[in-house]
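> pasting the sequence and the predicted coordinates here, then a few questions.
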Amino acid sequence: MAAKVPKVKFNNGNEIPIFGLGTWKSKPGEVEQAVKDAIDIGYRHIDCAHVYQNEQEVGKALKAKFSEGGVKREDLFITTKLWNTYHRPDLVEKNLKISLADLGLEYVDLYLIHWPMAYKEDADIFPRDSEGNIVFSDVDYVDTWKALEKLVEKGLAKSIGLSNFNKKQIERVLAVAKIQPANLQVECHPYLNQSKLIDFARSKGITVTAYSPLGSPDRPWAKPDDPQLLDDPKLLQIAKKYNKTSAQVLLRYQVDRGIIVIPKSVTKSRIQQNFEIFDFSLSKEDIEKLNAFDCNGRLVPMTAALGHKHHPFENDEY
């Protein structure tokens, strides 16, 4: 099954499967089995992050699958991300080494700066002051990027990239980069189709990964009256036409646009169903219909860090 997943080539020649398993919001006690199930189904790309606080369990799943002999390390593509409290250049390698130890790996295939904003170092994941506000650090992400480049030189990361960066921020990184970012991971779905940012990234040779491709219905801050992308009547109409679920249409939408996509699930039947998108493709007309859903409907606004000088969604061009 894994053989049928197309791969996308990075600007450094490395390749990433266009489809993978997301692990954000996958609870400890659930994520180990989810990763095992995904690998059995044919997934070869797992997206992780230090801040998800579940990498030790992902590591257990990887160890179990390697010991069974069905997959080898080189068969899998593993992404993880540098957290905001480790942006200071002398802490970057430390954070990756924590992830590597948790995952039981000697290297990752892709290491991303998770957010452009730095938080107070040597503190909790979300360091807060007495009033409950996040405590920021003034480390500049361009200095953080230079530290990521050293990880490639040391063989700890095969490729490096960015997550949740806007156009101007990407341009600042490109201006100092000895190693070009290989990938940009951003929220992306029809309510926030990111066409301008995707076009810009591609013009610079940067591939794009879509997170929350199903509209993140389980995001902790969702309100009962928020629109539910999966239930959008126009989407359901398209799904009926292809005899597919609305989730399958949303995932195929990204693949047909050449966007890497990482749906999260811990339910085996859903993990299987999400994977069953390689036996159809959407017409250009239906892709245009889905693009027309765009309403700048950002579902992961990172409001806790509003006011940070490097917040990507305040006054950003795109």
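Received the coordinates, thanks. Residues are numbered from 1 along each chain as shown.

> please count neighbours and contacts with C-alpha atoms only from this point.
OK.

> where exactly do the strands run in the stretch 201-318 of the chain?
Assigned by DSSP state E, counting those that start in this stretch, the strands in the stretch 201-318 of the chain fall at 207-211, 260-261.

> winner for burial among those?
Mean neighbour count (mean count of other Cα atoms under 10 Å) peaks for strand 260-261 among the strands of the stretch 201-318 of the chain, with a mean of 26.

> ok, second structure coming up, stack it against the first:
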Amino acid sequence: MTIQLKGLNDVVELNNGVHMPRFGLGVWQVTEEGQVEQAVLSAVKAGYRSIDTAKIYGNEDGVGRAIRDCGVSRDELFITTKVWNADMGYESTLQAFQTSLDKLGLQQLDLYLIHWPVEGKIKDTWRAIEKLYKDGKVRAIGVCNFHIHHLEELLKDAEIKPMLNQVECHPLLGQVELREFCQKHGIVVEAWSPLMQGNLDLPELAELAKKHGKTPAQIVLRWDLQHGIVTIPKSTHENRIIENADLYDFELSQEDMALIDGINQNKRFGPDPDNFDF
């Protein structure tokens, strides 16, 4: 896959025609008072237009305040949140969505996701999310942390195909088979923890960082984008937020990409979606 990248305004077209920014800000674990607001405001000022939160992050209200205070019109922003495991099920998902919407202070959400594939709850939850989509309360819908077998099971009965699958994905966990499956079915892949929770001290990344005059983090994020993977690195520091987005004045060659691809160890820093307990 060859992706032509121009800048932070680059978008990917989801399978329902909605355009989503290829690059955004994640706000997992950003819970200190005022911290998430400052991170979102810094990101929007730097040109970011996509913000990814979740009920379980405990910061939807702070994200909502930043959205209202950022000085950018609502229709320029792409806001994602997720239904948490304890809220899965048909009626409870509908209620959880409204709670999230109220905390964010929005009339409509851009993307709503199932956070984890909770056994026995996926299909009822997806029916509720389909209803939210049909009712115009959310512009796009999808899932997180779904392996191929989870997607296959969902697709058997789904009236509406997921538009996106957000998964742990980085050079040490390349997710090649899953990415190929999603591409075949028109499902965009988005990476959480793209920077391997800071575990960037790898010789291959150091070599490419030196070659291109960039940081190892920038090398990884550029690798994501050139593979067509939507990416949402988290940071609370304005200088790092700006640095993370400084990806458009260089290009990784096919050899560079292959070198990074070769790092894969199928290593997770987060839970395995087939074995999680929360």
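On my side now, so go ahead. Here the structure is a predicted model, which is why all the values come from computation and not from measurement.

> overlay them and tell me the TM-score.
The TM-score (TM-score structural alignment, normalised by the length of the second structure) is 0.94; 270 aligned residues with a Cα RMSD of 1.4 Å.

> quick one on the thing from earlier: switch the strands of the stretch 201-318 of the first structure over to TSV; also include distance to Leu62 of the first structure.
Shown next, in TSV, are the strands of the stretch 201-318 of the first structure (distance: least, Cα to Cα, whole Å):
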stretch	distance to Leu62 of the first structure
strand 207-211	22
strand 260-261	21
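
> between those, which gets nearest to Leu184 of the first structure?
strand 207-211 (4.8 Å; Cα to Cα).

> quick one: the closest one aligns where in the second structure?
Mapping strand 207-211 of the first structure onto the second structure (TM-score structural alignment) gives residues 188-192.

> what residues does that stretch touch?
Identification of contacts with stretch 188-192 of the second structure by Cα atoms under 8 Å, 6 or more residues apart in numbering yields 14, 26, 163-170, 179, 182, 224, 228-233.

> all the helices of the second structure, in order from the start?
Assigned by DSSP state H, the second structure shows helices spanning 35-45, 60-69, 90-104, 122-134, 148-157, 176-184, 203-212, 216-226, 238-244, 254-261.

> the first structure: matching residues for the fifth one?
The counterpart of helix 148-157 of the second structure in the first structure, using TM-score structural alignment, spans residues 167-176.

> do stretch 9-18 of the second structure as well
The aligned range for stretch 9-18 of the second structure is 5-14, by TM-score structural alignment.

> can you point out the buried residues in the match of helix 148-157 of the second structure?
For stretch 167-176 of the first structure, burial by neighbour count (16 or more other Cα atoms under 10 Å) applies to 167, 169-170, 173-174.

> so which of those comes closest to Ile46 of the first structure?
Nearest member of these to Ile46 of the first structure, counting by Cα to Cα, is Ile170, at 24.2 Å.

> distance of that closest one from Pro181 of the first structure?
The gap separating Ile170 of the first structure from Pro181 of the first structure is 9 Å, by Cα to Cα, to the nearest Å.

> again with Glu149 of the first structure
From Glu149 of the first structure to Pro181 of the first structure the distance is 10 Å (Cα to Cα).

> what sits in contact with each of these two?
Joint contacts of Glu149 of the first structure and Pro181 (Cα under 8 Å, 6+ apart) are Ile160.

> these two: who's more crowded?
Shown here are Glu149 of the first structure and Pro181; by other Cα atoms under 10 Å, Pro181 has more neighbours (26 against 19).

> roughly how far does the residue nearest the centre of the second structure sit from Lys55 of the second structure?
Nearest to the geometric centre of the second structure sits Glu190, at 4.6 Å (Cα atoms, centre = their mean). Glu190 of the second structure sits 18 Å away from Lys55 of the second structure, taking Cα to Cα as the criterion.

> likewise for Lys82 of the second structure?
6 Å.

> of these two, who's got more company?
Each of Lys82 of the second structure and Lys55 has its neighbours counted (other Cα under 10 Å); Lys82 has more, 25 against 20.

> for the counterpart of Tyr52 of the first structure in the second structure, the count of nearby residues, please.
The alignment partner of Tyr52 of the first structure in the second structure, by TM-score structural alignment, is Tyr57. If you count neighbours by other Cα under 10 Å, Tyr57 of the second structure ends up with 15.

> name the nearest residue to Tyr57 of the second structure, ignoring sequence neighbours.
Trp28 (5.7 Å; Cα to Cα, 6 or more residues apart in numbering).

> pull the contacting residues for the one you found.
By Cα under 8 Å, 6+ apart, the neighbours of Trp28 of the second structure are 53-54, 57, 234.

> what do you get if the cut-off is 10 Å, keeping everything else the same?
Neighbouring residues of Trp28 of the second structure by Cα atoms under 10 Å, 6 or more residues apart in numbering: 36, 52-54, 56-59, 192-193, 233-235.
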